[in-house]
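A structural model of the following input is requested.
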Amino acid sequence: MALFKFRLPDIGEGISEAEIVAWHVKVGDRVEEDQSLADMMTDKATVEMESPVAGVVVELAGEVGDQVPIGSTLVVIETEGAGEADAPVPVDEDQVEAENPGVEEVAAPAPMPAETAPAARREPAESAAPEARASTSSARTEESAPVPGKGEKVLASPAVRARAKDLGIDLADVRHDGAHVRHADLDAYLRYSGGQGYHAPHASRAREDETVRVIGMRRRIAENMAASKRAIPHFTYVDEIDVTALEAMRGDLNANRGTRPKLTMLPFLIVAICRTLPDFPMLNARYDDEAGVVTRSGRVHMGMATQTDAGLMVPVIRDAQDKNVWQLATEIGRLAEAARTGKAKSEELSGSTITVTSLGPLGGIATTPVINRPEVAIIGPNKIVERPVFDGDDIRRAKLMNLSISCDHRVVDGWDAASYVQAVRKLLETPVLLFAD
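Okay, here's the model as predicted:
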């Protein structure tokens, strides 16, 4: 018998440590080669660690939420072979790209003999857009969705496992496409199983108190938001915009879009933001607190806050000022999907100069968004509502939308923010100006 030391490999450029977000084994467990050991999170993604050897687990590096340095021992496994593995293995990026097309930044070591090479496999975020969830769920049939046998291992993200446990669902009963059970599969199970195997809690039944450790992406979001609010003196300005004409134009364009993507309000808003920013350069900027320097960007790299099951991510539309509404709609869809499936590249998740955040139909009356540090401004459209408005002596039906902007008061004055929103408002209320030179 010998002890095999599984050392945490280099799973991302510039990464010095990774966080344990889930253990899939415990001390005393028998593991087989390629069996999942743990999920490790870096700044951008989650990586599933697999055992390169078979044996019995005799030691684990820490608990969920602990940080583990690159190269340190993650798991010790007692094997039937001889010798130990003591050295971390560098990442072979070409091999990872070949095995995981479109998956970036966090990679797996190249295949090596089991005695020396720990293996890591990228675990994409278990997420999909609400529209995709609905279409996926509605398309499920008993013929197309396999159910694993009761004795088989079911693969799922920690978030999906936690949700299934909370709902009292056995993952082995859930039909699913692909290798992993996803949230959409749980939705389909609840919708089409007729409640079999699931007992909804009574509305008035009390639940036990629960202590949840803040780890993984949620901890990183918490740290970033706390740093932003702690360091930046925020103020928020909100104004009402009549988007009746814009909504009519959007409807006409969508009716004649052919094979082009469907237009939402967001591409029009981004065009308006980009066209007005040259007159308000203090808004399209990044503030270096330590150096006391504000860098005003000549280009608009538009951050787009995107909700995923792993947490809030901000993919970036590069050179948004050079794109028309159709190009923006295409890029918005591509980046949102990449973020939600964990395929966004590292360069697509950094370098924004100003951010837009939208909750779509959940947008509410007004929002006070938190600035995406080190930027100095973030813009939040709210939901569109129909209300009667006075038009001279007449009353007409109008589609109205509140637009919020939060700014860093160290860099942007209230007058500047209000003036800027008024400029955006002019373009959105007279949408033909969005297409004028």
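
hey, let's count contacts and neighbours off CA atoms from now on
Noted.

what is the burial count for the closest residue to E84 other than its chain neighbours?
Nearest non-adjacent residue to E84, counting by C-alpha to C-alpha, 6 or more residues apart in numbering: F4, 4.8 Å away. F4 has 29 neighbours, counted by other C-alpha atoms under 10 Å.

and F4, that's in a strand?
Yes. Membership of F4 in a strand is supported by DSSP: H, G, I helix; E, B strand; the rest coil.

now the second one, please; I'll put the structures next to each other:
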Amino acid sequence: MAKTFVFKLPDIGEGIAESEIAQLHVAVGDVIAEDQQLIDMLTDKAAVELSSPVAGRVVQIHGAPGDKIPVGGALVTLEVSDEAADDDAPVAAATHGAAVFNPVAAKAASADDSAPPHASEPRAREGLPVAASPATRKRARELGVDIAQVTASGPSGRVTREDVERHAAPPRATAVDDDAVESIKIIGLRRKIAEAMQRAKQRIPHFAYVEEVDVTELEALRQHLNETHKDRGKLTLLPLLIQALVRAVPAFPQVNATYDDEAGVVSRHRALHVGIATQTPNGLVVPVLRHAQRLDLWARAAEIRRLADAARSGKAKREELSGSTITVTSLGALGGIVTTPVINAPEVAIIGVNKLVERPVVRHGQIVVRTMMNLSSSFDHRMVDGYDAAQFIQRVKALLEHPATLFID
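Here you go, the predicted model:
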């Protein structure tokens, strides 16, 4: 009798009792190798990639993206050799039973994609399993195509790569249905972001404070440093803004804090762990620049780039996505004039950077063109009084407008 191997959700740490399916990398009928990536699971902190401890054929997937699976719950069932089924893999439990063998998919896995076309209806309409090679299934996942909806042209109703790409191709211009509605299930990181934003707005009494800053001299300094220290990497505005926070925060410890509102305890931090709000293909995440006060400008810039790259590629570690004490957020050139950033709970302050613009201002009775930037910040009014927040931002403003003071103890 054929053997099956049930890959179960392992204990992925931090006392996590369940995890959400973020992305599937295999489909029923796929033949996979040992250590091939199977599935991504989403915790409260990060996505975790899980790979198969054995080689085999996928015969059942126990969930879809958005489903929550408890630790120890079944994820994927594989048809395997007797030796693999009996192997006590460290991250899965093996069970025995009748295998569900799909002869159509087995034939498709070894068939030549150059076979003569033979059109058939999508398998989903017939209630039949989809016949397609692993390469074709991979291409479908890359294009975001539900292979069960693809009309097959291969022999015996097999879906070919050309079928998938034809299905994914944009349709020719037709009359627009202005009554059409697209319903999208909110899952994965987007759902985590939505839940976090909702909790923050429900539980934190935000108040905003906006101030304009003349960064003409700061920009001149930044450009000079980039010209004279090209070998050290490029500086953006962000490392200089963090330098201003390093100087300003010691006099305003109430803004570099986290608040546990259930325990009624506020923790004021001596170290400056700056959350860097980062837009990724899957939504906004906040990797953490730890001990910013210990780093020089170029070390900060390099670490910010590394963290942003890790976040955007989904490779950031869980410990790199938690533990911030104050967050900086910026939309760069899209920064607008004013924003109202949402506090990254349990923090009590977030500093928003708006775009730099050249505009006329009055200085000493004369109209001159200066480089201006607004800081749009939000504070938790339970822990930070308006007067203190205004003083703090005014201190940051003064440091940025007189950049020599950023480096004077």
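
TM-score of the superposition?
With the length set by TM-score structural alignment, normalised by the length of the second structure, the two chains reach a TM-score of 0.76; 354 aligned residues with a C-alpha RMSD of 3.4 Å.

any idea how far the residue nearest to E84 of the first structure is from D416 of the first structure?
To D416 of the first structure, F4 of the first structure is 62 Å away according to C-alpha to C-alpha, to the nearest Å.

repeat for A338 of the first structure
Counting by C-alpha to C-alpha, the gap from A338 of the first structure to D416 of the first structure is 35 Å.

who has more neighbours, those two?
Taking neighbours as other C-alpha under 10 Å, A338 of the first structure and D416 compare with A338 leading, 20 against 15.

and the more buried one, what pairs with it in the second structure?
Alignment note: A338 of the first structure maps to A310 in the second structure; criterion TM-score structural alignment.

for its match, give me its contacts.
A316 (C-alpha atoms under 8 Å, 6 or more residues apart in numbering).

residue in the first structure matching I393 of the second structure?
Per TM-score structural alignment, I393 of the second structure is aligned with V421.

what residues does that match make contact with?
D239, L403, I405.

going by distance to P315 of the first structure, which of those wins?
P315 of the first structure lies nearest to I405 out of the contacts of V421 of the first structure, by C-alpha to C-alpha, at 19.2 Å.

thought R300 of the second structure was touching A292?
Yes. Look at R300 of the second structure against A292 with C-alpha atoms under 8 Å: they come within range, at 7.0 Å.

that older thread, mean shift of the helix or strand encompassing the match of I393 of the second structure relative to the second structure?
Secondary structure from DSSP states H and E places V421 of the first structure in helix 414-429. Compared with the second structure after the fit, helix 414-429 of the first structure shows a mean deviation of 0.9 Å (mean C-alpha distance after the TM-score superposition for the first structure).

flag every buried residue along that helix.
Neighbour counts over helix 414-429 of the first structure (16 or more other C-alpha atoms under 10 Å) mark A417, Y420, V421, Q422, A423, V424, R425, L427, L428, E429 as buried.

give the equivalent position in the first structure for L284 of the second structure.
Match for L284 of the second structure (TM-score structural alignment): L312.

restricted to buried residues, select the contacts of V421 of the first structure in ChimeraX.
Buried subset of the contacts of V421 of the first structure, written as a ChimeraX selection, criterion 16+ other C-alpha under 10 Å:
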select :403,405
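
what about the contacts of V421 of the first structure, which are in strands?
With strands taken from DSSP state E, the overlap with the contacts of V421 of the first structure comprises D239, L403, I405.

got JSON lines for the contacts of V421 of the first structure, with distance to G151 of the first structure too?
Output for the contacts of V421 of the first structure, formatted as JSON lines (distance: C-alpha to C-alpha, whole Å):
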{"residue": "D239", "distance to G151 of the first structure": "58"}
{"residue": "L403", "distance to G151 of the first structure": "53"}
{"residue": "I405", "distance to G151 of the first structure": "53"}
